[in-house]
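A.B. asks: this is a predicted model, with the sequence first.
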Amino acid sequence: MYCAIASTPLIAQSGTGSGTVAASGYDAFAQNPGIISNPLSQPALTPGALVLLELEGRFSQAVTEGGGKAFGSWFADDGVILNNGKPAILGRTAIAAQAQWDPKTYQLSWTPQGAQMGPSNDMGFTWGHYEGRSKDKNGEPVVISGRYFTVWKKLPNGTWKVALDASADEPPATGECCTLPKP
């Protein structure tokens, strides 16, 4: 899935500003019904948050095109992955070693739903919904989905990298947690 955010220009992040952000080139946010969170309808969205949404869009697009190899390349040297029910993966080298999927056989996509930049403008986080698609041994489609949380940090050289990526399976539908099995 293509994330419309990936096609927008990167905004400079000078200051934290809290007013409405209106910039040319952001019509894609308002026009694309596939985006769950619309930055133009959130007047408190800062330029820093837009930077993080831009990064998240570029990250998602790179993974759509390059699979696991691209996924691993976005992490800081000391990056961490926390996934539901699995041990933590520590460091970009370990992350890259485990992220070996081919985008032709497994497609991972996600849509950011929000972002928040820290007051120093060198660290922030994004969150949203992800979906993974593949086929089982019989060729039947397999779809997994859930929520994710990404912590971004700005390195001394000015580049941004993923410091933490965490995900959890989609929660049960409302009421499913408390119903008794039927005989």
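C.D. replies: Looks like it came in fine. Numbers count the residues shown, from 1 in each chain.
A.B. asks: for the rest of this, base every contact and every neighbour count on C-alpha atoms.
C.D. replies: Will do.
A.B. asks: Arg92 is in contact with Phe75, correct?
C.D. replies: Yes - with contact taken as Cα atoms under 8 Å, Phe75 and Arg92 are classed as touching, separated by 5.6 Å.
A.B. asks: now do Asp102 against Met117, distance only.
C.D. replies: From Asp102 over to Met117 the distance is 32 Å, taken as Cα to Cα, to the nearest Å.
A.B. asks: neighbour count winner among those two?
C.D. replies: In this view Asp102 and Met117 are compared by other Cα atoms under 10 Å, and Met117 has more residues nearby, 24 against 16.
A.B. asks: quick one: classify Leu52 as helix, strand or coil.
C.D. replies: Here Leu52 is recorded as helix under DSSP: H, G, I helix; E, B strand; the rest coil.
A.B. asks: next one for the comparison:
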Amino acid sequence: MAEAIHRLDAAFTKAVSAKDSQGLVSAFYALDAVLMPPNQPAIVGREGIRAALQGMMDAGVTGLKLETIEVGSAGDLAWERGKYTLSISPPGGTPIQDVGKSLVVFRRQPNGSWRAIVDMYSSDQPAQ
């Protein structure tokens, strides 16, 4: 299970670098997944998640590094607690990095694969 989650993370970061929101969503998220970004309402379902992630990519996201702190499981559910570093180069703006934390809950699918059902993250930067 932990190895499968690490493979999902690698595919996620690769898709972000390639700006492939469709590939990212279909490989990482379950059909009924919920994305819980900071300071926004929850986004339910793959299409909404895809649109939100594409918006981030269009805003200048150039890379993502994920670091796993903890992985655990119970039956058909698993979780991953981690850190992220997001590189952003906004068009016409100054490049920045955002560092934060994440918690993802995965569910084993009928075919034995794992997909995220809840993805929540928040920045470590102070509120402005």
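C.D. replies: Here it is on my side, so go on. The shown structure was predicted, so the numbers you read here are calculated from the model rather than taken from an experiment.
A.B. asks: TM value for the aligned chains?
C.D. replies: Laid over one another, the chains give 0.77 as their TM-score (TM-score structural alignment, normalised by the length of the second structure), with 124 aligned residues with a Cα RMSD of 2.5 Å.
A.B. asks: helices along the first structure, start to end?
C.D. replies: If you assign secondary structure with DSSP state H, the helices in the first structure sit at 27-31, 47-73, 92-98.
A.B. asks: most packed of these?
C.D. replies: When those are scored by mean count of other Cα atoms under 10 Å, the highest mean neighbour count falls to helix 47-73 (a mean of 22).
A.B. asks: can you find the partner of Asp169 of the first structure in the second structure?
C.D. replies: In the superposition onto the second structure, Asp169 of the first structure corresponds to Ser123 when matched by TM-score structural alignment.
A.B. asks: quick check: the closest residue to its match other than its chain neighbours vs Ser21 of the second structure, distance?
C.D. replies: In space, Ser123 of the second structure comes closest to Gly100 once its chain neighbours are excluded; the distance is 4.0 Å by Cα to Cα, 6 or more residues apart in numbering. Remark: distance between Gly100 of the second structure and Ser21 of the second structure (Cα to Cα) = 21 Å.
A.B. asks: same check, this time on Ala33 of the second structure
C.D. replies: For Ala33 of the second structure, the distance to Ser21 of the second structure under the criterion Cα to Cα works out to 15 Å.
A.B. asks: now do Val118 of the second structure
C.D. replies: Distance of Val118 of the second structure to Ser21 of the second structure, given as Cα to Cα: 17 Å.
A.B. asks: ditto for Leu77 of the second structure
C.D. replies: Separation of Leu77 of the second structure from Ser21 of the second structure (Cα to Cα) stands at 25 Å.
A.B. asks: likewise Pro90 of the second structure?
C.D. replies: Pro90 of the second structure is 18 Å from Ser21 of the second structure, by Cα to Cα.
A.B. asks: and what of Arg81 of the second structure?
C.D. replies: Counting by Cα to Cα, the gap between Arg81 of the second structure and Ser21 of the second structure amounts to 22 Å.
A.B. asks: could you do Pro41 of the second structure as well?
C.D. replies: Computed as Cα to Cα, the Pro41 of the second structure to Ser21 of the second structure distance reads 20 Å.
A.B. asks: if you tally nearby residues, what's the number for Pro110 of the second structure?
C.D. replies: What Pro110 of the second structure shows, counting by other Cα under 10 Å, is a neighbour count of 8.
A.B. asks: so what does it match up with in the first structure?
C.D. replies: Using TM-score structural alignment, Pro110 of the second structure pairs with Pro156 in the first structure.
A.B. asks: what of Arg7 of the second structure?
C.D. replies: Using TM-score structural alignment as the criterion, Arg7 of the second structure maps onto Glu54 of the first structure.
A.B. asks: that'll do, ta.
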